[in-house]
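Asker: Sequence first, then the predicted structure, then my questions.
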Amino acid sequence: MAAQAFTIHPVAALDDNYIWTVSRNGQAVCIDPGEAGPVLDYLHRHGLSLAEIWITHHHHDHTGGIAGLKQVFPQCTVYGNRDIAAADRYAGEGVQWLFGGCRVEVWHTPGHTAGHLSYLLHDAEGLHVFCGDTLFSAGCGRVFCGTAGQLYVSLQRYAGLPGHTLFYPAHEYTAANLRFAACVEPDNPAVRTARAAAEHMPTLPVSLAHELRINPFLRTGGRQVAQKAAEYSGGKLADGAAVFAALREWKNRF
């Protein structure tokens, strides 16, 4: 008998967070629970037991619900980097384990924070990347305790994955990000199409192939993207990393 497919569902929380849940055969994982209540409601409605929690980084809107979930499911395992005090198991670059019979792989993807992680779930349907605040549809995270150079390298690493890879960002920022993308590439028809589609939520997950068509932070080698970034910064930019840094600064002020 074929294995039951994963169910991957966004639980809306706080103002614009998605707490992704992954479930199979009655067992569930949640990623970055900023609050416990919405997750507990979802688990109860669907008769699920919480087996694992995966934390991408230490910000409170990604960790605030851990204690409440552990009160109800004390046996669930919390995975996180060394800066996650509530973690039961260390998750860092190259760490792997099985959930639901499928491989989970951890990448260190710094930039938004220095210790930011991504969780890659490999199953028969393809590759699912829970990317926290590193990648958003048509955008990327702000730089807090990481660097723009780190964030650029992390996004370039994502860009090397197969085009059908699905990304599961932790925030619904798509419409706002596309307004910025339209300023960077006003002649990009894919951005225009995506802006119309972004009126319907949730806009996530998104494929890498889609992001490579619309996301200026993944399109730093494009002529118009580089030109617009140089215009903003007031001078010639040496390479993709410099274009990326200029775009990130522009988006901070947009």
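Answerer: Yes, it's here.

Asker: C-alpha only now, for contacts and for neighbours.
Answerer: OK.

Asker: any idea how far residue 61 is from residue 244?
Answerer: Using C-alpha to C-alpha, to the nearest Å, residue 244 is found at 26 Å from residue 61.

Asker: hold the first one in mind and look at this next one:
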Amino acid sequence: MTDIQTRPSPRATLLETDDIRRALSAVQDPELDEPITDLGFVRSIDVMHGVGGLTISVHLRLPTSFCSPNFAYLMASDSKDAIAALEGVDRVVVELDDHHDSDLINAGLAADAGYRGTFRHEAEEGLDELRWTFRKKAHTAAMERCLTELLRANRNLPESDIGRIPLADIPAGRTKTALLRRREALGLPTHPDAIVLVDHEGRTYALEAVPMALRRARSTRISIDGNAHFCRGLLRTRYAGSEADQSARPEGAEPSTQHTLLPVTIKEIHQ
């Protein structure tokens, strides 16, 4: 029995629950690099018809009550922005349930106070900086997946030669598609001659530094995948039936190849 609920509006509307979920699929958990819809973080969606248009109410849930407040706020804020951008939506209410900072986060969202306006002196950095940090990690993981697949397919390829592999040599598929999207998000080149193994600023590695760069990238990818697996399990333990809302993904598959990323820049109100 899933927690996802929909209260149908009294009159026909242009938007259905599936449209809302589709919009929410663009919202990523910044640390796990997966859509909140795939992770099962969307607890309920209510669609209500009003005089000025639709009112959409969404409740979110997280694996623990002590998940990082800045991650929690980012996901809730992105959810509100993603739904507000839909045609016909007049009002959006997004609330985070069962978190130790739920009251603070929900009040900040309701007032459109922004991250720093919500957390004030506790906000050490803005959401733009936070988002950028995790975009870099997501690129590193996507890059490692592509290069590791290439090494496994060609056992005779020296690891040191990986540093000279262009995008043209990466076979088409979901991992390459994900890498191209991650590169676009960072402003990195995506033409066929572009070197795959680069840092977030597009700098290549010296031949002798390639093995260590690949190992560090692998460590980042393993950490992301491991945390995602752990959090999925915690959510299922905390909320009975939530597994029905979690999308399964193939072993080793890039978690978010089918979803559009939200822009890096978001609104902030500094108070």
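Answerer: Right, received. Where do you want to start? Just so you know, these numbers come straight off a predicted model, no measurement behind them.

Asker: Next, the TM-score between them, please.
Answerer: TM-score for the superposed pair, counting by TM-score structural alignment, normalised by the length of the first structure: 0.28. Supporting figures: 125 aligned residues with a C-alpha RMSD of 6.2 Å.

Asker: if we can go back for a sec, quick one: which of residue 244 and residue 61 of the first structure has more around it?
Answerer: residue 244 (25 against 18; other C-alpha atoms under 10 Å).

Asker: Which strand or helix spans that one?
Answerer: helix 240-253 (DSSP states H and E).

Asker: elements contacting that helix?
Answerer: Judged by 3 or more C-alpha pairs under 8 Å, 6 or more residues apart in numbering; DSSP states H and E, helix 240-253 of the first structure is in contact with helix 148-159, helix 223-233.

Asker: change it to 10 Å
Answerer: strand 139-140, helix 148-159, helix 174-184, helix 223-233 (3 or more C-alpha pairs under 10 Å, 6 or more residues apart in numbering; DSSP states H and E).

Asker: For the strand or helix carrying residue 41 of the first structure, name the packing helices and strands.
Answerer: Per DSSP H and E: residue 41 of the first structure is located in helix 37-45. Counting contacts by 3+ C-alpha pairs under 10 Å, 6+ apart, helix 37-45 of the first structure packs against strand 7-13, strand 17-24, strand 27-31, strand 49-54, helix 66-72.

Asker: Would you mark the buried spots in the following helix or strand past the fourth one?
Answerer: This means strand 49-54 of the first structure. Using DSSP H and E, the helix or strand that follows strand 49-54 of the first structure towards the C-terminus is helix 60-63. By 16 or more other C-alpha atoms under 10 Å, the buried positions in helix 60-63 of the first structure come out as 61, 62, 63.

Asker: Throw those into CSV and include distance to residue 159 of the first structure, thanks.
Answerer: Formatted as CSV, the buried residues of helix 60-63 of the first structure follow (distance: C-alpha to C-alpha, whole Å):
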residue, distance to residue 159 of the first structure
61, 26
62, 24
63, 27
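
Asker: Could you export the helices and strands packed on helix 240-253 of the first structure as JSON lines, including mean neighbour count and distance to residue 195 of the first structure?
Answerer: Listed next are those as JSON lines, based on neighbours: other C-alpha atoms under 10 Å; distance: least, C-alpha to C-alpha, whole Å:
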{"stretch": "strand 139-140", "mean neighbour count": "24", "distance to residue 195 of the first structure": "13"}
{"stretch": "helix 148-159", "mean neighbour count": "19", "distance to residue 195 of the first structure": "22"}
{"stretch": "helix 174-184", "mean neighbour count": "19", "distance to residue 195 of the first structure": "6"}
{"stretch": "helix 223-233", "mean neighbour count": "18", "distance to residue 195 of the first structure": "18"}
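
Asker: Just tell me which of the helices and strands packed on helix 37-45 of the first structure ends up closest to residue 224 of the first structure.
Answerer: strand 17-24 (31.6 Å; C-alpha to C-alpha).

Asker: For the second structure, which segments are assigned as helices?
Answerer: 17-24, 36-39, 69-84, 102-110, 114-119, 127-153, 174-186, 210-238 (DSSP state H).

Asker: Just send the ones you listed back as CSV, with mean neighbour count and distance to residue 47 of the second structure too.
Answerer: Formatted as CSV, those follow (neighbours: other C-alpha under 10 Å; distance: least, C-alpha to C-alpha, whole Å):
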stretch, mean neighbour count, distance to residue 47 of the second structure
helix 17-24, 18, 7
helix 36-39, 24, 17
helix 69-84, 22, 11
helix 102-110, 18, 18
helix 114-119, 21, 25
helix 127-153, 19, 28
helix 174-186, 20, 32
helix 210-238, 17, 25
